[in-house]
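Colleague: My questions concern the predicted model and sequence given below.
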Amino acid sequence: MPLQSLNPATGDTLRTFATWDEDALQARIAQAHEAATLQRALPLEHRLLCLRKLASLLDEEGVELARTITQETGKTIAASAKEVARCADTCRYYADHAVRLLAPELLPGEGEHAYVQWSPIGVVLAVLPWQSPFWHAFRFCVPVLIAGNAVLLKHAASVPQCSLQIEALVRRAGFPRGALTALLIEDSLVETALANDYVAAVSVCGTEATGRALAAKAGWQLKKSVLHLPGNDPMIVMPSADQDAAIAAVIDAIGKGDSIRRMIVHSEMYTAVMGRLIGAVESLSVGDPMREETRVGPLGTSDAVTLLEEQVKAAVTAGGRVLTGGTRMVGRGNFFEPTLLADVPRNSAVARDAFSGPVCLLFRAHDLQDAIAIANDTPLGRAASVWTKEPAEQQQLIHGVDAGFVALNALPADDPRLPVGGAKRSGYGRELGSQGIREFLVAKTVLLGK
């Protein structure tokens, strides 16, 4: 079955790509193995030059690349431009710091000398979603490539143009042919790719079902896996918080559709915040993502809209109230109204689930401990945002919320310096920072005798 690149704002077909059969896949994996072997032999200085060239290409071609992202995912053009710029910044960060991050680590000893040498693991398979196709790829592949590995990139079927552009950029930057390969395969061949002896590890950013299946497969084959799975990210707002800044932040998150899912507000300010939120959500402009003034574009696929529609209905059935929005928008494209829900029972399945789209659930907390309890009342733990000016509350929130990333008086945001990854059923392992570059390296201990 061919891969179709569809414009989610109109439903029009942009391009169609033939998928590979198993023989073509195996040939590309063999090529990736050759590239990994060459990558390992090349000096780090060569990879650094390639990475700086990659950053330059992203800068020079950012406008056109952002256009492709928006055409395939429905992200606003402003958000897509920021996505490309973040990818370039990540290339520059690792180009500046890779020597330090990959340096051997001296180990203390008595009468002996020992150190840990970081060695590349080989070919790494990445399975990625349609959301933020460039950023999810670059935050994974930049540290993997600079460490001397090769990448097999299996994007969602809806973003083949983004995937192929990333492959072309990496090749044009000077990395060996096959150092990054965009896999034009159906989902049924992903496990076939993972089973190949040349593939040493897998990283999954996607649904919990996909993560479970591929982690189980990798575990059976004794291959490393890293999982970045969805979250039900909370935002806690206490009375001392900057209310204007907190509301602006959650509105920005709703517009992006990929950040905060639950806003937990202290009862002292709950009614006032709710009123302001309703007005702010209703003022969000929905429409053509190519227009600079658009704040909310379509979702990337029609299936994503259908799932979001079902989740909102489930929330209402459980006892929740739709404060504004709540329905799929009539007409062409995968549009869903920016939505605010309240009174969804904490013990309902939908309140503890992950949403993907312009929807936020509003909860009332009686005090700090109640807010922490609501935030943790989910099996997921990707990220959290906590808002208070009280130092004692800040420490209790930072230590009390179960998440892989906690932002204080700000939204969680990926930064190449900061490791990101989930807790609980939001996955394990890290990307970015020093931890990210070492996920797919072998810690080889070297002992030097007398």
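Modeller: Received, thanks. Just so we're clear, the structure is a prediction, and the values are computed from it rather than from any experiment.

Colleague: okay, CA-based contacts and neighbour counts for the rest of this
Modeller: OK.

Colleague: can you tell me which helix in the chain is longest?
Modeller: helix 77-101 (DSSP state H).

Colleague: Check which residues of it are buried.
Modeller: 77-81, 83-95, 98, 101 (16 or more other C-alpha atoms under 10 Å).

Colleague: Kindly provide the distance from N7 to T327.
Modeller: From N7 over to T327 the distance is 21 Å, taken as C-alpha to C-alpha, to the nearest Å.

Colleague: ok, second structure coming up, stack it against the first:
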Amino acid sequence: MAIATINPATGATEREFEPHGPAEIERRIALAHKAFTELKATTFAQRAAWLRRAADLLDAEAEGTARLLVVEMGKPIAQAEAEIRKSAKGLRYYADHAEAFLADEPLADPAAVGASRAWTRYEPLGPVLAVMPWNFPVWQALRFAAPALAAGNTGLLKHASNVPQTALYLDGLFERAGFPVGAFQALLIGSGAVAAVIEDPRVRAVTLTGSEAAGRSVAAAAGAAIKKTVLELGGSDPFIVLPSADLDAAVATAVTARTINNGQSCIAGKRFIVHAEVYEEFSRRFAERIAALTVGDPLDPATEVGPLATRAGRDELAELVQDAVAKGAKVLAGGAVPDREGWFYEPTVLADLSEDARLVQEEAFGPVAALYRAEDAADAARIANQTTFGLSSSVWTNDAEEQDWFVRSLDAGAVFVNGMTVSFPELPFGGVKASGYGRELAAAGIREFTNLKTVWKG
């Protein structure tokens, strides 16, 4: 894929960039390594001050940066501005909490191990490579950068090739905030150049948010180099509705959960598993609300669903729908590529999917919802767990026993009860099964890329 800004609403190429060659890649890795020697010697207080300054810059520049996100990947303008604000909040969160998260932890009874004192400490690893996707191009990158920099690591960002201007904006953000030169840099490289960066001995770890295929490739390269990885991969999250649920709230939230970011979110509700007692009413109201969404120019504040980020992504989504319909699925809303320029797809609801439809197992990365009828709670959990993914989940029930049962029964990195899955700086984020391993955010996220060092004193 070319490194270029191609406006998804028009299909027009707005800017192209030359990939960094071997000499520039070497220069940037060397700079990241040098910056690490400086950064690890600074205090938590100093790094916190720089993070807060970066957050202030994000807030001050939110309007222009949000428009950049719209042009590069088609996010509706209001959602783009919200992403910038959320990213600033994430920077401030680690400025406030990093020191406590990484404080030394003394052993309560050192005599038990024959010591006068014993404790553990967290130390930064060095330069960390972050391979990031385009769908939340600022938030995804900064939810790595904030804890990494707060811990004293440096970052190398290999961003998606269709958001190069966002990558370059982030490239300069932390230096402008006061961090040492080279503390956080973008690498304008294609996927084929990633393995060589991972192999470089100065790069100490890798984090990736992206597809399952990309995760397997990066994990293989990192495994060969014996380097730590955190992988946040795909998801086909279940959104389960039981008879005791507040149906008004469930329907309204389901629409948002499926179409936020034009349906291009790993943690979006994708499979709507509804108890037979409320299936007909839910499916009717859900399809009506999906069909009524305003699709259009993502720069128009009235737009609710914009284009998909890439033509390939739009075509892949259309193929999944065509496959499902060919195998007997019923279209309750949408189901077609609209006759307009850009990479749009109609918000779509499908029902009665056959077990051999690709959509049953594969992730629909766009505004396409799959409806499933469940006979009871056990059947709903069976359907929810039948995919290879296990990122997050949403369960709607006002029955306390059902709530507890689903929390225990769902194979997922998170369960949201009577609410839509959202990532928060305060909560660990990540999945199981083919959705990856490791955690981002909260205390768990900052500790992923540190050396937990044991100290024993006689």
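Modeller: That came through, no problem. Not measured: the values here are computed from a predicted model.

Colleague: Overlay them and tell me the TM-score.
Modeller: Once the chains are laid over each other, their TM-score by TM-score structural alignment, normalised by the length of structure 1 reads 0.98; 449 aligned residues with a C-alpha RMSD of 1.1 Å.

Colleague: quick one on the thing from earlier: which one of N7 and T327 of structure 1 is surrounded by more residues?
Modeller: Neighbour count, other C-alpha atoms under 10 Å: between N7 of structure 1 and T327, N7 has more, with 24 against 18.

Colleague: so who does the aligned partner of A291 of structure 2 in structure 1 touch?
Modeller: Matched to structure 1 by TM-score structural alignment, A291 of structure 2 sits across from E282. The contact partners of E282 of structure 1, by C-alpha atoms under 8 Å, 6 or more residues apart in numbering, come to 324-325, 338.

Colleague: how does it look with 10 Å?
Modeller: By C-alpha atoms under 10 Å, 6 or more residues apart in numbering, the residues touching E282 of structure 1 are 323-325, 337-340.

Colleague: what does T294 of structure 1 give?
Modeller: T294 of structure 1 neighbours (C-alpha under 10 Å, 6+ apart): 75-78, 255, 284-288.

Colleague: One more pass at 6 Å, please.
Modeller: Applying C-alpha atoms under 6 Å, 6 or more residues apart in numbering, we find T294 of structure 1 in contact with 285-286.

Colleague: secondary structure class for the counterpart of it in structure 2?
Modeller: Under the alignment by TM-score structural alignment, T294 of structure 1 pairs with T303 in structure 2. Following DSSP: H, G, I helix; E, B strand; the rest coil, the label given to T303 of structure 2 is coil.

Colleague: Against D315 of structure 2, how distant is T303 of structure 2?
Modeller: Applying C-alpha to C-alpha, the value for T303 of structure 2 to D315 of structure 2 is 22 Å.

Colleague: once the structures are aligned, where does stretch 235-246 of structure 1 end up in structure 2?
Modeller: Counting by TM-score structural alignment, stretch 235-246 of structure 1 corresponds to 239-250 in structure 2.

Colleague: Could you check how far the host helix or strand of Q46 of structure 2 is from the centre of its chain?
Modeller: Using DSSP states H and E, Q46 of structure 2 sits within helix 44-60. Centroid separation for helix 44-60 of structure 2 versus its chain: 22 Å, with C-alpha atoms, centre = their mean, to the nearest Å.

Colleague: how big is the offset of the helix or strand just after that helix relative to structure 1?
Modeller: Per DSSP H and E, the first helix or strand lying C-terminal to helix 44-60 of structure 2 is helix 62-73. Compared with structure 1 after fitting, helix 62-73 of structure 2 has a mean deviation of 0.9 Å; criterion: mean C-alpha distance after the TM-score superposition for structure 1.

Colleague: helices and strands around helix 62-73 of structure 2, which ones?
Modeller: Identification of packing neighbours for helix 62-73 of structure 2 by 3 or more C-alpha pairs under 6 Å, 6 or more residues apart in numbering; DSSP states H and E yields helix 77-101.

Colleague: Mean per-residue distance, the helix it packs on versus structure 1.
Modeller: Counting by mean C-alpha distance after the TM-score superposition for structure 1, helix 77-101 of structure 2 comes out at 0.8 Å.

Colleague: Identify the spatial nearest neighbour of the most centrally placed residue in structure 1, chain neighbours not counted.
Modeller: For structure 1, the residue nearest the mean C-alpha position is H136 (5.0 Å; C-alpha atoms, centre = their mean). Excluding its sequence neighbours, the residue lying closest to H136 of structure 1 (C-alpha to C-alpha, 6 or more residues apart in numbering) is L128, at 7.0 Å.

Colleague: for whatever residue of structure 2 lines up with that neighbour, what are its contacts?
Modeller: Under the alignment (TM-score structural alignment), L128 of structure 1 maps onto M132 of structure 2. Shown in contact with M132 of structure 2 (C-alpha under 6 Å, 6+ apart): 159, 208-209.

Colleague: just I121 of structure 1 next, same as before
Modeller: Contacts of I121 of structure 1 were listed using C-alpha under 6 Å, 6+ apart, and they are 440-442.
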